[in-house]
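**Q** Sequence plus the predicted model coming up.
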Amino acid sequence: MSQGSRFDLRRRDVLKATGVAGVSMAGLAGCLGEEGPDELTITLTQFPDTIDPLDHITGDYFDVLDHIYEPLFDFEPGEGIFPRVVEDTEILGGGTTELQLRDDVVFHNGDEMTAEDVAWTINRTVDNDIGVASDIGAFGLGSITGAEAMDDTTLEVYYNGAPGLAEFEFGNYARAMNRDWSIENHDADQEGESVSGADPEDFNGTGPYEVVDFTSGEEIVLERFDDYWGEEPPFERVVFNADGESSGRVSSLETGETDLTINILPEDVNTVQNADDVEIRRVTSFRNIFLPMKNTVEPFDSQEFRQAMNYAVDNAGIVDSVLSGFGEARGQPVAPGINGFNPDIEPYEQDIGMAESLVEDSGYGGIEIELTVPQGRYLNDAAVGETAADQIDQLDNVDCDVNIVDFGVVSDANSAGIDPDVIEIPFYMIGWGTITGDTDYGVQGFFSQEAETRTFDDEELSDAILASQAIEDPDERREQLEEVNRIAHEKAPFVFLHTQESIYGVREDIQWDPREDETVYVWGMNQ
């Protein structure tokens, strides 16, 4: 039996225990080998402001950079991880898993990829003292403690949680960067700075595409990498650009300037459906939209007040009116389909009387608060935030204003931690896609007391998360994660809003199905 087959068998056993089924590598590959058109243009909502794939956790960034710096595994939402650059894995016990790499993978600059590169990449992600900083460690690789190369194609990954949790994490966030090249190309004048540059040669991954033209903040042009180890991707040339306005993205689709665009707003759906040769494709995503309330500052230190904010907001009504039904009201941090989603938890229902009573119980009657909301990042985000703020403002004992800002403002607020002396924005809107398929990714960065980026400080909730990380039995761990979601619902660290639908406009002859994790992979397309 081949190494890849051993990987598949073991993976299916794990998935069977967690209630989901595996898929074959051939199924993931789709029509990669078939002849297709020469060029594809994809329009995103925002363009990456970094060339470093480990510098930021944002879906639009991964959509671009994963074609250049490919993931080590293929992740299929609801199914698990499957061989890609990593051919085989083996759980050794004692917090260690061995990864066996392919021996024919090369970087775009011609260097062979080795286990040293992969181990360094993982270590860089979890240890900022290594000298080339990464911002994804706390959220993406929370249980991973390090990695070590054993030979040219074998490395060991070390973690302090359950093997299943570690697999969710490195299966989604392990990517290979060329160690020596990365060290040479990061900004050594600023300690901890990520890899940077403004020219095509400043990118150097192992992916099926290499960069041939790059205009920072505007456009990146990719062409097939001739020495790619895997199947030839279906398009010779791929162009990524961005437009922050749904109407602009729709116009580009109508005129044929783009072939696929993301985040079509509900009000623009009919325009796309009435246009020639293009169509709408949609899927309920893994992304929840919510309003964090940092509980180290008043009035959000009161559980009664936080629950009152949930009762004040009509999340189901917002889905119907503001999103035209393109979403599902939610009452917990993660979406259906995520390991640990609790099916017994219902969304909070709007109850103005209950909300006003809870505000009085909290001792904060008559308080003024402000909700900070991004514009252009999520589906009708500004309108959703304005509606939520208006509904809170309807309470007789709370005044709520709204502040519409660029997404970067709330992104910075979300990662600022809970030190009351530095909190400038305690109440804001953010979205979080649990793209690993596991509840831990949707909660530990927000709630674990070990996470410097946490937005909520509560020992009971944190302990429940830490307990889940140590459970090796998949069924027991899932039950504990359901308990984590129950506690989160009760303690109300967020105003829970909804799970967002992903709405795409796409040229109708392109064969492609949207994914729940919001990634757009060219290797999964054809026409």
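**A** Now that the structure is in, tell me what you want to look at.
**Q** Please count neighbours and contacts with C-alpha atoms only from this point.
**A** Will do.
**Q** How far does stretch 385-400 sit from its chain's centre?
**A** Here stretch 385-400 is found 29 Å from its chain centre; the criterion is C-alpha atoms, centre = their mean, to the nearest Å.
**Q** Could you do stretch 111-129 as well?
**A** For stretch 111-129, the separation from the chain centroid amounts to 21 Å (computed by C-alpha atoms, centre = their mean).
**Q** who's in contact with that stretch?
**A** By C-alpha atoms under 8 Å, 6 or more residues apart in numbering, the residues outside stretch 111-129 that reach it are 54, 101, 103-107, 130-138, 141-142, 144-157, 174-179, 192, 206.
**Q** and the gap between the closest residue to residue 314 other than its chain neighbours and residue 263?
**A** Distance criterion C-alpha to C-alpha, 6 or more residues apart in numbering; nearest residue to residue 314, sequence neighbours excluded, is residue 350 at 4.8 Å. From residue 350 across to residue 263, the span is 28 Å (C-alpha to C-alpha, to the nearest Å).
**Q** When the two are compared, which one has more neighbours?
**A** Shown here are residue 350 and residue 263; by other C-alpha atoms under 10 Å, residue 263 has more neighbours (25 against 19).
**Q** that older thread, show me how to select, in PyMOL, the buried members of the contacts of stretch 111-129.
**A** Burial among these is assessed by 16 or more other C-alpha atoms under 10 Å; the matching PyMOL selection reads:
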select buried, resi 54+101+103+105+106+107+131+132+133+134+135+136+137+138+141+142+144+145+146+147+148+149+152+153+154+155+156+157+174+175+176+177+178+179+192+206
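**Q** does residue 161 count as helix, strand or coil?
**A** Assigned by DSSP: H, G, I helix; E, B strand; the rest coil, the conformation of residue 161 is coil.
**Q** quick one: it and residue 469 touch, right?
**A** Yes: counting by C-alpha atoms under 8 Å, residue 161 does reach residue 469; the two are 4.9 Å apart.
**Q** Presented hereafter is structure B, for comparison with structure A:
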Amino acid sequence: MKHISIIVMLCFGLVLSACSSSSQSGPKDSGTGEPQDLVMALGSEPVSLDPQDATDGISYDATELMYDKLVTFDKDMKLVPQLAKEWKTSDDGLKVTFTLNQGAKFHDGASLNADAVKASFDRIMNKDNKLGRFALYTEFLDKVVVDSEYQVTFQLKFPYVPALANFAHPSGAIVNAKAAKEKGENFSKSPVGSGPYQFKEWVSGDKVVLTANTGYWGEKPKLKSITIKAVKENAARALMLETGEAGVIAPVPATDIERLKGDNKLTVTTYPSNRNLYIGINTQKAPFNDVKVRQALNYAVDKDTIVKKILLGQAQVSQSAISERTSGYSPAGAYPYDPEKAKSLLTEAGVKPGTTIKLWTPEGRYLMDRQIAEFVQANLEAVGLKVEFQKWEWGAYTKAYRDPNSGLELFLVSWAVPSNDADGGLRPLFMTKGTNNYTVFSNKTIDDLLDKGMKTVNNDERKKIYADTLKAIKDQAPWIFLVEMKQPVGVRKNVEGVTSLNTELVDLRTAVKK
């Protein structure tokens, strides 16, 4: 028996030794000074890793790590240098000249110089490439001229106030145009940029993995890798933060914010946002082609309850089609909750009680999105409509609501303004030929105002033009205007250097895990 006991003890010791050895071979603990792996869990996965074609915020969370721009926004939304060390605008406002930092390279080793900058912008401005952000630059840019190896000039069609802000837009990222041409459609899933992190793999429906670009020309990355996980279930995302499986999550579910704040291993920070959450209306489809019906839908929805009961204060009722944090904003006023007014307008428009309409929503992409859509469904049914409700996976949803032939009628979505300017917040959505005009909205008065606003330099005149535009958009009601969002971000306390911009970009470029 004594011999057996000794053998058992020896075996137990070997097991403990193996466990100890195994734990030491895993991720290093704080104090090692070695770069760590970081997981960030978001509500959905990117749609594209090509910044010139992406139009959603989740994609930009990834592309901002892999690409550099000429200029960028800091955490206070001030323009700061990135690839460009300096720039100047000509007296007539028709030329912007950038002097580049030297030594920047793409992840495949190619030089990032003035020729590369021109090639990148020529790519996005080529309509044959059919890139999602084509109009963001072609509306105001005439051509790009290489002055020298490290100096490039952008010639504008007219003086355009937010030009620099548009260069700081995530779609202003400098892509390796040669690699993009060679890869074709595969570039969106196998990108080549110049940022502090480079692409490793994309497991569809699960994760995007980036690794440190150790040869980065700027401030060196402080993490070994960043994995962006798609976790649409609110409870699962919160649990990952609590257990340490994820170092960062966004958004933090509204129902979990106070509980997570009580965990001394975590911090939850609610950042301001210029994102508006709304329900788009297919304005070309009956009965929504009648403005009275669109206005009725707005009167039918109780926005205050959405803010107080569903989002638990993590938002405010929208007063305009752009956020109060966006340059050029003025309040147009919210539609009050008035179900009787809604019923009256529906009757005037000839909409019979029991008329069936369709409402679509994603789940997990936005803070409490499904719950908000279900509440709106109940509001609309309370004024006599029958609402067919459908949840979508984010990737499929983005294709469906952008296709006017998909059968869409009402669809919950949002719009942030990465350029932080009213032109970028309104023209793509409400111009008749706007690239993001998913409501198929058309109004000549608004078209004229948007064109005038884009070409006006005087700030007071611009603000007046956009005030008139926002009032006209409210009256025409191509949306059910809902709320201006906030961005609650959860971070483990051993992770530092994480912030979120007004645009809801979760910035990990300087993040470090200890």
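**A** Thanks, I have the structure now. Predicted, not measured: the structure shown is a model, and the values here were computed from it.
**Q** circling back to that earlier point, the residue nearest to residue 314 of the first structure -> the second structure?
**A** Under the alignment (TM-score structural alignment), residue 350 of the first structure maps onto residue 337 of the second structure.
**Q** and its match, what is it in contact with?
**A** 298-303.
**Q** Show me the residues you listed that map onto helices.
**A** Filtering the contacts of residue 337 of the second structure for membership in helices, criterion DSSP state H, returns 298-300, 303.
**Q** related to what we said a few turns ago, now do the shared contacts for residue 161 and residue 469 of the first structure.
**A** Common contact partners of residue 161 of the first structure and residue 469 (C-alpha under 8 Å, 6+ apart): residue 143.
**Q** okay but residue 135 of the second structure is in contact with residue 435, surely?
**A** Yes: with contacts counted by C-alpha under 8 Å, residue 135 of the second structure reaches residue 435, the gap being 6.7 Å.
**Q** which residue is nearest the middle of the second structure?
**A** The second structure has residue 57 as the residue nearest its centroid, 1.6 Å off, counting by C-alpha atoms, centre = their mean.
**Q** Would you quantify the distance from the residue mapped onto that residue from the first structure to residue 287 of the first structure?
**A** Applying TM-score structural alignment, one finds that residue 57 of the second structure aligns to residue 59 in the first structure. Counting by C-alpha to C-alpha, the gap from residue 59 of the first structure to residue 287 of the first structure is 10 Å.
**Q** With residue 14 of the first structure instead?
**A** 25 Å.
**Q** Next: residue 259 of the first structure.
**A** Separation of residue 259 of the first structure from residue 287 of the first structure (C-alpha to C-alpha): 24 Å.
**Q** how much space between residue 208 of the first structure and residue 69 of the first structure?
**A** 9 Å.
**Q** what residue of the second structure matches up with residue 480 of the first structure?
**A** So, by TM-score structural alignment, residue 480 of the first structure is matched to residue 465.
**Q** Assess the claim that that match and residue 451 are in contact.
**A** No: at 9.9 Å, residue 465 of the second structure and residue 451 do not qualify as touching, with contact defined as C-alpha under 8 Å.
**Q** Out of those two, name the residue with the larger neighbour count.
**A** Ranked by neighbour count (other C-alpha under 10 Å), residue 465 of the second structure and residue 451 place residue 465 first, with 19 against 15.
**Q** so that one, which of the three states?
**A** Under three-state DSSP, residue 465 of the second structure falls in the helix class.
**Q** which bit of the first structure covers the top strand by length along the second structure?
**A** When the second structure is parsed with DSSP state E, its longest strand is strand 266-281. Under TM-score structural alignment, strand 266-281 of the second structure corresponds to residues 278-293 of the first structure.
**Q** residues contacting residue 51 of the first structure?
**A** By C-alpha under 8 Å, 6+ apart, the contact set of residue 51 of the first structure is 65, 195-197, 202-203.
**Q** Among those residues, name the ones in helices.
**A** residue 65.
**Q** of the contacts of residue 51 of the first structure, buried ones?
**A** By 16+ other C-alpha under 10 Å, the contacts of residue 51 of the first structure give 65, 195-197, 202-203 as buried.
**Q** Make TSV out of these and add distance to residue 76 of the first structure.
**A** Listed next are these as TSV, based on distance: C-alpha to C-alpha, whole Å:
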residue	distance to residue 76 of the first structure
65	18
195	29
196	30
197	32
202	30
203	26
